[in-house]
Structure formats: C-alpha cells, structure tokens
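> My questions concern the predicted model and sequence given below.
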Amino acid sequence: MAAGLLITAGVLGKIGETDVSDALTFGGRAAGATFLFAGAVEAIAAISTFDYLGKRRWVYSGAAVLIGVVIALALNALLLVMQIDAREYTHYAWVWPTALVWSFWALWKINPQQVWNTSPHPKKVATGAAVAGLISLGNLLYSRVYVPYSSPLTLDLVVKFEEPKLNAKGTVLYVPMTVTVKNNGKVPLYILGTLYRVYGRSAAFTEKTRDIADWKTDIQAGESVERNTRVMGRELISSGEAMEDSGGSSLESGDTVVEEKILTIPADSEFDLIEGVAEAVVIRTDRATLSPDFISSGTTSWNESLSHVEDAPKWVADPGDEYLKYQARLYYSNEILNATRRPRYATIWWVTHTSPDTQKSYLQATISLKNEEGRRPSALDWQETSTGYGLYFFTSGTAREPFAALIKAPTEPP
C-alpha cells in the first residue's frame, strides 16, 4: 500500500513541480500548486500506512491513509478520463488505470467504515478529505478547460509606400516602403513567419463602358469591378520577410517593429499601380512553448545545385513550387496536458509559385503530430489549433500607389 501511495506522490509531485514554475497560465500554476500539495499529502499517507497497519500509535494514521487513497482515486480517475478523451498514447497511459485499480484495492483494504468509526473527529476528517479532493479536481478541470478569451490576440500590420526617387539617368525607380508590426494585444506571441509582397498591376483603360459580362469576369477573378478599366494581371516585384530573422522570436505586448524596404523598379515598367501587402503567422505564448531549434530547422525544396528535389504537401502548394520549411516541437501550456497528449509540432512553409501566368508568394502553417503535417487540416482541426494552441494568420490592408505618380519623382543627383 505504501508503494502505491509513494508512486502516486512521485507522479503528482513531478507534474506539480513542473507546472508551479513553468505553466503558461495562472490556472496552470494553480493546478501545479494543488498537485504539489496533493503529492505531499500522498507522501504523508504513505508514511502513515506503517503505523496504521502496525501498532496504530497515531490516532490519525487511518484518516491520513484514507485521505491519500481518496485523492489518488479521484485524480487518477480524472487523468484517465483525459487520456481516453485525447485518444492518444503517452508514457503515462498505463499509470492512470494501474493507479486507479490500486486505489480501489487500497480503499477496500483499509475499510473506510472502520477508519471513520475509530477516528476521534470523523466529521473533520471527512471535511478535510472533501476539501482537498474538490480543490484538486477544481484546479485540474480549470487548467484543462481554461481559455483566456478575455485576452484576445491583436496584431497590427501596416504597409506604406514612402516618397520615391529616380536614379540620375531616370531609368530606375527606388520606392521606399515601411512595414510596421505591432502587438496591440495583452498576450505575447511567437512569430512563426512574416512575409511582404509587392505586385505591379497592369490594366487597360477603355473609354467605352464595360458591360455586365466584363463585370462578372472581374468578380470571378476576385478583382474590383471598374467601369472603364480591365485588369490584365499582376507581376510580383518583390517578396521577403516583413520582419527579418524573426522566425521563432517573441513579440511582447505593446512591442512595435518597423522594417524599411527599398523597391527597385524599372522606370519604363508598364504598370498602372503598385500594391503592397504583408502577412504574419503567430502562436500565443500562453497556449504553448515553441522549441528554440525552430530557426535552425530550416530546409528547402531544392538541393545545393538549386534543382527542385521535393514537393510540399498538396494542400500547401502545387507540385514543383519551391519553398522554405521550418518545424519545431510545441510544449503544452501545462504538464498535465504534456502527460496526457502526444507531442505536437508547428510547421510553416514559405512558398513561391511561378508559372507563365502567375507569380505569387505566401505562407502556410499547421500544428500536427510528428510527420503528419502532410495531412490536410479539416475545419475542426483549424478550430482546435486556434483555440488550443493560439495559431493565427494576420494580413495587412493593401497599400496602393499609381505608378504614373511614382515616376514623376525627383531625380537623385549624379
């Protein structure tokens, strides 16, 4: 009996010690403190078994053992339910049912009715056991279902074109562009990836009013409906990290990062507009911890000779598209989840698609089990990754400037 209590004390103590110092939410740390307390109670109960099964010199030894067994029964039952609910195997998977069977045996062995009758203060014993059990169960449930909806994630992305300059020969246009990233929420976040894209739009102007068929074509192509302008296409002018070397870094609440880019565009380009947009993929730091090897995990779809060697999953990119991929393990917000859930991994791809008709660059990301990132996430998967891990995609508004106004910029001195 003492061995069972000591094993339970060790498991609860390990979970509690980890969560008291490392859990990402107040609820997780409160649950950790409760588990640590429960582990201490189990250790006291284990010591008390020697007196209870021996000479019984301490009148409360039976009560101490009973409280220890009841706590072990309640917590192991709930942890087993969580394990079954997850439908996942971990190295703790056999601890909960084994400890639960042992708890029922121990409860039968010590004969609760006898402990109750021999205790000098049975009501106090019952109250103490009930309070300890309710606190343990309450904190465990709180740490399991707690979702900090009161602290929504807010990330502002703003793209802005600054005053352009022509080179001395008037052949090259330099367009400064700033990308501002600000964490306006109360929750720090991990940056998985950022990206900016600048396109040159080509369009044909006609004095004749375009008919309804042209409007339908615009709508189907995702374009704005314009009476006298037909969009011919877009050409990718520039693409890159909106925040340089930001992968895996954190952005604290209130932090602002401003990146300056210089676009180089031939002055004789036949664009009517240039358009800039930025995007970011982030994870809440109160939902998971990102492994520090994220940035060093980068792999490419090409080899050293720059030949394409590997395709991304079909749901991420078309065959032949090139990409950069980063992947690292996520640790759950508390040790209770780490004990009852299999490890998850955050994966992000920076994809570049080039075809005769289309050039585009974009980010795609997922959270999955190891080596399962190739499976297309369902709508339920996306909901779970956002609520459970805080994975979010943010996109800026689109900045637009008429190209004709840009090429009237002043010329730089030779």
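Okay, I see it.

> going forward, measure contacts and count neighbours with C-alpha atoms only.
Fine.

> in the lengthiest strand in the chain, what's buried?
As assigned by DSSP state E, the longest strand anywhere in the chain is strand 189-205. Buried residues in strand 189-205, counted by 16 or more other CA atoms under 10 Å: 189-203.

> got another, please set it beside the one above:
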Amino acid sequence: MSIRPWVVVEAPDGRGLRRVTIGGETVGSAWSLRELRKMLDRLGYPDVDVEDPASVCWRGGDSSAWPARAWRRRATSVLMMLGLVASAVLNGMIGWPDASGALTFAQRITGALFVLSGLAQVAAAISVLDYWGRRQSKISGAIVLLGVLISLGTDSLLLLMWLEEREYTPYMLAFMPLWCWSLWAFLLLVREKSWKGVPQPKRFAAGVFVSALLTALSLAYSTMYQPAVAPMRFALKAEFGTARADRGRPFIQVPLKLSVENTGEVSVYVIINDFTVYGRTSKYSEQGNLVKERWKESFEEGETREEAERHVDQLEYTPISSGRFYRPGEVLGSGQEDARVHVFEIPKNVQYDLLRVDMQITYMRKDRGRIDVENFSKPHASWIKRSPYYCHPSVCGETLRYHGRVRHNNNLVNVTRKPRYVTAEWSPTRSPKYSISSSYDFKGRGAAGDPAEETREVDRFGASTVYASSEVSVAELLRSIPSP
C-alpha cells in the first residue's frame, strides 16, 4: 500500500457537500459520514476505518465536519420547485385560450409563447433536483435561473396590468404571491451565481435576451397595433319596393328591401339590431312661416330637430312596423352579405305623407373580444316578475333583454380585470340599447358602475353602431299601384 492515503475526502463546499476520491479518481460526494460509509460499502470497501489516517485523508475538517444543513437545503429546493410548477400552471392557463382560439395569428403566437414558457418552467422545476442535489449537470443552475426569470417577467407584467384598474380578480391570489416568490428566487440564484458552469454563458445570456425581446414585441403587436390597423366598413341598404293593393282588404302591401354587407377585414358579433318603419304626418302652410319659430320651440321642449322645411312643420312619426335582421350574438363575417325582404301593410286611406325606415346594427369586433353566445343569444322578458331581469314596465317599458359574458381576446387582460358583460335591450316601441361593463342593474338604471367605465369598455372591445335610412312619398307608392 502507498504511503499516501488512497481515500481522500475534500473540504466541504458552500453547500456542505464533500467530494470523495479513491486512488486519485473522483467517485462521488457525500453530505454526511453515513453517506460516505454507504458509498464505500457500495464500491466494495466495507471495512475501511474512516478514522485511520493511513486509510482516509480528511481535508478541510475531520470526520465530524459536515456543515450541510439538510433541512434548509431541502426546504429551499421544495419551495423553488413549488414556485416553478405554480408559475408553469399559471402561464399555461393564460396562454392556452389564446394559443387554441385567438382570432389573429399574432395573438395565437403570444399564447403559444406562454405555453412554451410554462414548459420551460417545468424543465426548470426538474432541474432543481440536480442543482440543489449533487449538481451532476453543469447547466442545471442556468435552467433554474431561466425558469425564475420567466416567472419574474410574467408576474411583473401581470402586476403592472393589474395596477391600471386595481380590480379584484381570483388570479391575484396567484400572480401576486408568485411575484414575491420569483423576486426571492432570483436574488438567491444571483447570490449563488447559478449560471456558473454553463459552457458559453454569453450565448446563454443573449438567448434569454432575444427570447424576452421577441415576447415583448409579440405582446405589443397583439394588444396595441393589430386591433387598430383593420378598419371597419359596412354597407347597409334599406329601400322601399313597388306597392301592391291587398285584394281582399282595403290595405296596401309595401315591400321593404334590406341588405347588410360587412366590407371590412374583421368579423364581428352582432350585439343588437333593429329596423323600424315610420309614417310621417305634418302640417302644411302656403305662406311658409311655420318653420320660423317652431324649430326653436321644439329644441326648448327637449326634442332633437335637425330638419326644417319652410312649408311643412309639426312633423310626427308613428311606428308602423319593426323587426330585427339578426339574432343577438350572431357572427357577421368579413365579406358576408345578407338580404331580406320585409312586407308591411298600411290602410289605403292613410293620412301619412311620407314613409321612412331607420335601420341600425350595433356590433363588436371579433379581434377585440369573444362573446359567450350561448348565454347572450337567449332573450329574457323584462315584464316577468319572477325573472332576475324584471323591471317595472313604468320604468323600463316591455323589452327583451340579452345578457352574457364578454372576454378580451388577449387573455392577459382577462386575468387582471373583473369579468365584463354585454347587455342589450330591444323593443318594437323603443330604440335599442346596449352596454358593456363589469356590472349591470336590471331595475332600470343601466350600468351599475361608473359611466366612464362603460364608455371605456365599449371602446376597448370595438363596439359601435352603423345606421341607414330611406324615405318614400306615400303619393308615389299609391301611384305605383296598378289599376284594377
């Protein structure tokens, strides 16, 4: 046997782990004297006297120098793994809805990046076992650091977005604690210089930077640029056709030709729509002095008068027929064109001098959000007392109400905001109404929150209304009726 001892136990490293060599060849590391004895027994040296200087050389401390704090190391590794797994689950929940169902390609890419970042964090959680273990892999520390950086970036972004509105959301219970955890984990890994051992640390750092930059650009494009670059255009037409006399009754049948075309580049949800035919009666004067004061009086009485004729005044419009072109929640695709003919009747001796049709469609852009169509398309009568949508007819009239959840296409916004709802009302005797807000009062007061919130949400979801109207002389309609 050589004079030099053949078993050498090196001094403890920063974690208390002691490297063991036999005959100049490293055979492993040990956290404790018990692990050292098991290692020697496994290698075929069960009878080695560890206290014999001729057999074992202790460097940096004798057989009692085992400074490893197993409970602290295990607690740190468990906490690190739990944080990474929780962050991976959160990233997956955020990214999957966009990756699988977003309308635009950019939003799908953003969702896919979140899903991939979640998978990277799962890999980092697995690497924790090696990094807080025997560190057999040189890059395990760098992988853990990458996972923590992803968590810190994601949670910081969620926190900043939440600060814009400061609304309660259940996701707060996840990303706020995770932000504190990721900050602690990042400082711990920086202090330990976990990137040591990476063969090319500069390339690793460059890859992390480029990945973060691409993610930031993708988010900016999907949330700010893309929804604004596609303008909305519609072609609405409402025209009266050739009237026909009813053979059995003293009525005139008037066909109304309606058409709608989405000439824009984005599909839309129809929130509410309406067309109403009015019959106009008026007072005539040959002297032509009716308009001088009446239009000012009507304004003072609260009427909206943007028409004035010298020989015609005291205009009154009586609803004759009303209906809808689409059901609430229907999708009107880009380039889609629909037409309909609606026939209504008026008496032959009617006193109307003009017929007028007003048509309107209120829509929401599909690239801004998604409507829960299954619930929103169901009508609820406001006059049924046992219904949660009940409102006294003296306050709300008798209307059909539609109510459903609306979600942003960017799921990052959904997890940092309270739920939003779209509400619409339709009645043949009233103009349609709609709102988008976080809450709604069905007792007649409309949106229950700040009116500014409703305006802001309508703009965010790209909701708007387009109109079309047409008029025809009753005398012209009667002239077009063929003689019997």
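Thanks, I have the structure now. Quick caveat: nothing in here was measured; it's all calculated off a predicted structure.

> still on that earlier bit, matching residues in structure 2 for the longest strand of structure 1?
Under TM-score structural alignment, strand 189-205 of structure 1 corresponds to residues 268-284 of structure 2.

> correct me, but residue 148 of structure 2 touches residue 185?
Yes. Counting by CA atoms under 8 Å, residue 185 is a contact partner of residue 148 of structure 2 at 6.7 Å.

> roughly how far apart are the residue positioned nearest the centre of structure 2 and residue 320 of structure 2?
Residue closest to the mean C-alpha point of structure 2, counted by CA atoms, centre = their mean, is residue 408 at 2.6 Å. Separation of residue 408 of structure 2 from residue 320 of structure 2 (CA to CA, to the nearest Å): 39 Å.

> One more: residue 135 of structure 2?
Distance of residue 135 of structure 2 to residue 320 of structure 2, given as CA to CA: 83 Å.

> more neighbours, these two?
Per other CA atoms under 10 Å, whichever of residue 135 of structure 2 and residue 320 has more neighbours is residue 320, with 17 against 14.

> Give me the aligned partner of that one over in structure 1.
So residue 320 of structure 2 corresponds to residue 237, using TM-score structural alignment.

> go on, residue 251 of structure 2?
Residue 251 of structure 2 maps onto residue 172 in structure 1, with residues paired by TM-score structural alignment.

> which residue lines up with residue 187 of structure 2 in structure 1?
Aligned partner of residue 187 of structure 2 by TM-score structural alignment: residue 108.

> And the next helix or strand past the helix or strand hosting that match?
Using DSSP states H and E, residue 108 of structure 1 falls within helix 95-110. The helix or strand immediately downstream of helix 95-110 of structure 1 is helix 112-118, counting by DSSP H and E.

> Which residues does that following helix contact?
Contacting residues not belonging to helix 112-118 of structure 1 are listed as 59, 62-63, 66, 122 [CA atoms under 8 Å, 6 or more residues apart in numbering].

> Compile these into CSV and extend it with columns for secondary structure, neighbour count and distance to residue 232 of structure 1.
As requested, those are exported to CSV (DSSP: H, G, I helix; E, B strand; the rest coil; neighbours: other CA atoms under 10 Å; distance: CA to CA, whole Å):
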residue, secondary structure, neighbour count, distance to residue 232 of structure 1
59, coil, 15, 90
62, helix, 26, 85
63, helix, 27, 83
66, helix, 25, 79
122, helix, 15, 85
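
> just those residues now: which is nearest residue 360 of structure 1?
If you rank the contacts of helix 112-118 of structure 1 by distance to residue 360 of structure 1 using CA to CA, residue 66 comes first, at 66.6 Å.
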